[in-house]
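**Student:** Here you go, sequence then predicted model.
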Amino acid sequence: MDSLTHIVLGAAIGEVALGKKIGNKALLYGALLGTIPDLDVFITPFLNPVSSLFFHRGITHSLLFLVLLVPIAGWILSKIEKKHSIELKTWILFSFFPLLSHIFIDCFNTYGTGIFEPFSNIRIAYDTMAIIDFIFLAPIAIAVIWVMFYQKQDRIRRVITWIGLGLSTAYFLFTIVNKINVESKIEKQLEDSNIKYKRLLTTPAPLSNFLWLIVAENDNGYNIGYYYPIRNKNVRFNFQARNSGLLNSLLGDKDILNLLRFTKGFYTVEKDISGNLWLYDLRYCSLDFEDEKAYVFSFQIKKTHNGIEISRSHPNRRINIKTISKFFEKVF
């Protein structure tokens, strides 16, 4: 998820755990703990473009990192707040849940989470929620801001926080059910339309769970389209060739193989007028869904005297007033 979601979710968990004893400090500490795993973004600029893809949401999002960090964070907080009569084990538990929430919820995005690193490079990605989902974020964010203005002993703080967490949790569960329903409908449409496929990817577009990117892979490429659950109309598919043959001479390069592994095989390749190759990850959907070339992740592959050089664009989900307006027109 985006950093703001992790911050407010961690803050809400902190409030439930220790808000009654330490007030708004519980919000602060929970927010800080909730965002720690994403501090890996300060290291990725020093890595090559392909390595940075795997470092983000890698070891800092692993169960090993969680086990190692929780007691350290708990001990540090116990020293900072030693004036309060709070046991070390309570601080350790306090540290555990915001960190766990970060790792857990990231598993439901397309990017995936390396929870088993360094023992396995498998990434868990259930594709049920967009990285930025305002409907999930809003109840918790409102609750966290609201409770800041009440005294720590006021029971209404816990009530408001639990309501916010409850609403977001209900929506989270809805996204799982919604994905199952979306996949069922798409599979039926593909069967009825006699569209053959080997793999099917369904993943929500940014902002909510009411617009889905559909990618049906066959031997030569992909049928790609968008599904609107509220409108419940058949998907209009456009075919995108994989063009994997353009990479044949480069398959001995480790970075190319890792790049293909990152895309999980959902990619297309193009050659520009300069002879450079462009590889696009098809698993991500920008909000400018009417532009077939609005790729979120783009990788330029240049041949050099020393081999190849890979550069990547900054993820661009094209979230702006114009695309948000079109989003609401299409969805509702």
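**Tutor:** Received the coordinates, thanks. Just so it is clear, the model here is predicted, and its values are computed rather than measured.

**Student:** Please count neighbours and contacts with C-alpha atoms only from this point.
**Tutor:** Noted.

**Student:** From residue 49, how far out is the nearest residue to residue 266 once chain neighbours are set aside?
**Tutor:** When the adjacent residues along the chain are set aside, residue 266 lies closest to residue 282, with 5.4 Å between them (CA to CA, 6 or more residues apart in numbering). Using CA to CA, to the nearest Å, one obtains 18 Å as the distance from residue 282 to residue 49.

**Student:** From the neighbour counts alone, determine which of these two ranks first.
**Tutor:** The residue with more neighbours, out of residue 282 and residue 49 and counting by other CA atoms under 10 Å, is residue 282; that gives 23 against 18.

**Student:** so what's that one up against?
**Tutor:** Taking CA atoms under 8 Å, 6 or more residues apart in numbering as the criterion, residue 282 is in contact with 215, 263, 266, 267, 268, 295.

**Student:** from those, which ones fall inside strands?
**Tutor:** Counting by DSSP state E, the contacts of residue 282 place 215, 267, 268 in strands.

**Student:** tell me, how many neighbours does residue 138 end up with?
**Tutor:** By the measure other CA under 10 Å, the count of residues near residue 138 is 16.

**Student:** Against that first model, consider the following:
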Amino acid sequence: MAKAPLRIHCPVASRHPTPPMDSLTQAALGAAVAHACWHRTLGRPALLWGVALGTLPDLDILVFPWLDPVGRLVWHRGVSHSLWAMVLGALALAPLIRWVHRRAPPPPTFREAFTGAWLIYSSHVLIDVFTVYGTQLLAPFSRHGFGLNNLFIIDPLYTLPLVLGILLAAVLRTPRARYLVNVCGLALSTAYVAWSFVAQARAATIFAAELARKGHAVAPGRAITSATPLNTVLWRHLAEVEGGFLIGYWSWLDADTRVRFDYVPRAAERLPPAVRESRAFATVAWFSQDYWAVLDGPGEDGLPVADLRFSEMRTGTGTPPDEWTWPFAWSFPAAAPAGTEIPLIQIPADFSSRGAGFDDVWRRIQGDRTAW
């Protein structure tokens, strides 16, 4: 199958929270959708409503202080991002929007207010579904995380047309000009999403062909082709094989369709039974959709378990896999008596070298296979 298993670990550093940078995208999309829906009845104030409603679903984090780490992992992108929340949220917001603008000439009808609020809310959820994180559309009846993996959580080429469109809509004088520039921004961002699906499909075909050519037997339905940071040119493939996973990359700018796959052993046997049976580990297995692996890490930090769906950071040319940084990893005890309460402890990822890492990503996007 593969050469000797690669030894990898998750570097540990002081806690460095990842900022919610995708909030800019959510706010811009919300403003663009709101202006497209309400430009006649609300005018420029529609942009402000869009910013507010476009970020509303992510306010589920406000209850984090009352939840333990397991509860937070389950709660985020859960009920607040469900199909039912879209409808109920719009029903609750429509009367408020009508009341605030009751003196507008003319005020929005209930149908107009509801439709706009629903489209803003649902567009937020939709672009979350485009990412690899997982969005619980059917919560609380099902906790399955839906993800199409065609966009990275931050992609400037998707966000910039939206931002430019709403900024011009805010400053241009004539209503028609404001409407047209905003719709153009929406159209460009939507076209970029369409391109991402085409690019993803092509990359998935190449990965599947390379795996078959090399004789790797992939578990049925256990493969993910996902966008890499900030672009839709370089694609990442994660495939489950016997005993572990294969990770490979292909760029549209590569000279050919050859793909080098790195093998990451699952190493499930390293986890004590008490850990495997714990609520904390069950939550990690659920969240990662079973794409997890036990990593080689410093002994004092226990056994790191990483969610392999998220792109690792490989800092420096030719960096060995035991120095990769994983965005989502948790520490579990290497030994635990039966019945032990196992806590969920997230390992803060060390992105201190992310500048060099993104330089390597840029080189790999351009087809330089020596970068990764």
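**Tutor:** Great, that's in hand. Quantities reported herein were computed from a predicted structural model and do not represent experimental measurements.

**Student:** quick one: TM-score?
**Tutor:** TM-score for the superposed chains, counting by TM-score structural alignment, normalised by the length of structure 1: 0.92, backed by 331 aligned residues with a CA RMSD of 2.2 Å.

**Student:** thinking again about what came up before, mind checking what the residue nearest to residue 266 of structure 1 lines up with in structure 2?
**Tutor:** The pairwise alignment with structure 2 assigns residue 282 of structure 1 to residue 308, based on TM-score structural alignment.

**Student:** For residue 176 of structure 2, see how far away that match is.
**Tutor:** When distances are taken as CA to CA, residue 308 of structure 2 and residue 176 of structure 2 turn out to be 47 Å apart.

**Student:** Closest to residue 111 of structure 1 out of the contacts of residue 282 of structure 1?
**Tutor:** Distances from residue 111 of structure 1 to the contacts of residue 282 of structure 1, taken as CA to CA, are shortest for residue 263 (9.2 Å).

**Student:** Could you pull up the contacting residues of the spatially closest residue to that closest one that is not a sequence neighbour?
**Tutor:** Among residues not flanking residue 263 of structure 1 along the chain, residue 281 sits closest, at 5.7 Å (CA to CA, 6+ apart). For residue 281 of structure 1, the residues meeting the contact criterion (CA under 8 Å, 6+ apart) are 263, 266, 267, 268, 295, 296, 297, 298.

**Student:** rerun at 7 Å
**Tutor:** Residue 281 of structure 1 makes contact with 263, 266, 267, 268, 297, 298 under the criterion CA atoms under 7 Å, 6 or more residues apart in numbering.

**Student:** One more: residue 112 of structure 1?
**Tutor:** Residue 112 of structure 1 makes contact with 106, 123, 124, 125 under the criterion CA under 7 Å, 6+ apart.

**Student:** Kindly state which residue of structure 1 is aligned to residue 91 of structure 2.
**Tutor:** With the correspondence set by TM-score structural alignment, residue 91 of structure 2 lines up against residue 71 in structure 1.

**Student:** From residue 274 of structure 1, how far off is that match?
**Tutor:** 54 Å.

**Student:** Is residue 153 of structure 1 in contact with residue 20, as I believe?
**Tutor:** Yes - when contacts are counted by CA atoms under 7 Å, residue 153 of structure 1 is listed as touching residue 20 (5.4 Å).

**Student:** all helices of the stretch 51-200 of structure 2, in order?
**Tutor:** With DSSP state H, counting those that start in this stretch as the criterion, the stretch 51-200 of structure 2 has helices at 69-75, 83-100, 110-129, 156-171, 175-213.

**Student:** For those, could you give me a markdown table that also reports distance to residue 269 of structure 2?
**Tutor:** Putting the helices of the stretch 51-200 of structure 2 into a markdown table (distance: least, CA to CA, whole Å) gives the following:
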| stretch | distance to residue 269 of structure 2 |
| --- | --- |
| helix 69-75 | 23 |
| helix 83-100 | 39 |
| helix 110-129 | 33 |
| helix 156-171 | 41 |
| helix 175-213 | 26 |
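
**Student:** Flag every buried residue along stretch 214-233 of structure 1.
**Tutor:** Within stretch 214-233 of structure 1, the residues scored as buried using 16 or more other CA atoms under 10 Å are 214-218, 221-229.

**Student:** Count the neighbours of residue 254 of structure 1 for me.
**Tutor:** Here the neighbour count serves as a burial measure; for residue 254 of structure 1 (other CA under 10 Å) it reads 10.

**Student:** and it, what pairs with it in structure 2?
**Tutor:** Residue mapping for residue 254 of structure 1 onto structure 2 gives residue 279, with TM-score structural alignment as the criterion.

**Student:** Repeat that for residue 14 of structure 1.
**Tutor:** With TM-score structural alignment defining the correspondence, residue 14 of structure 1 maps onto residue 34 in structure 2.

**Student:** show me the contacts for that match.
**Tutor:** 46, 47, 49, 50, 116, 120 are the contacts of residue 34 of structure 2 under CA under 7 Å, 6+ apart.

**Student:** make it 10 Å
**Tutor:** The contact partners of residue 34 of structure 2, taken as CA atoms under 10 Å, 6 or more residues apart in numbering, are 28, 42-51, 53-54, 113, 115-117, 119-120.
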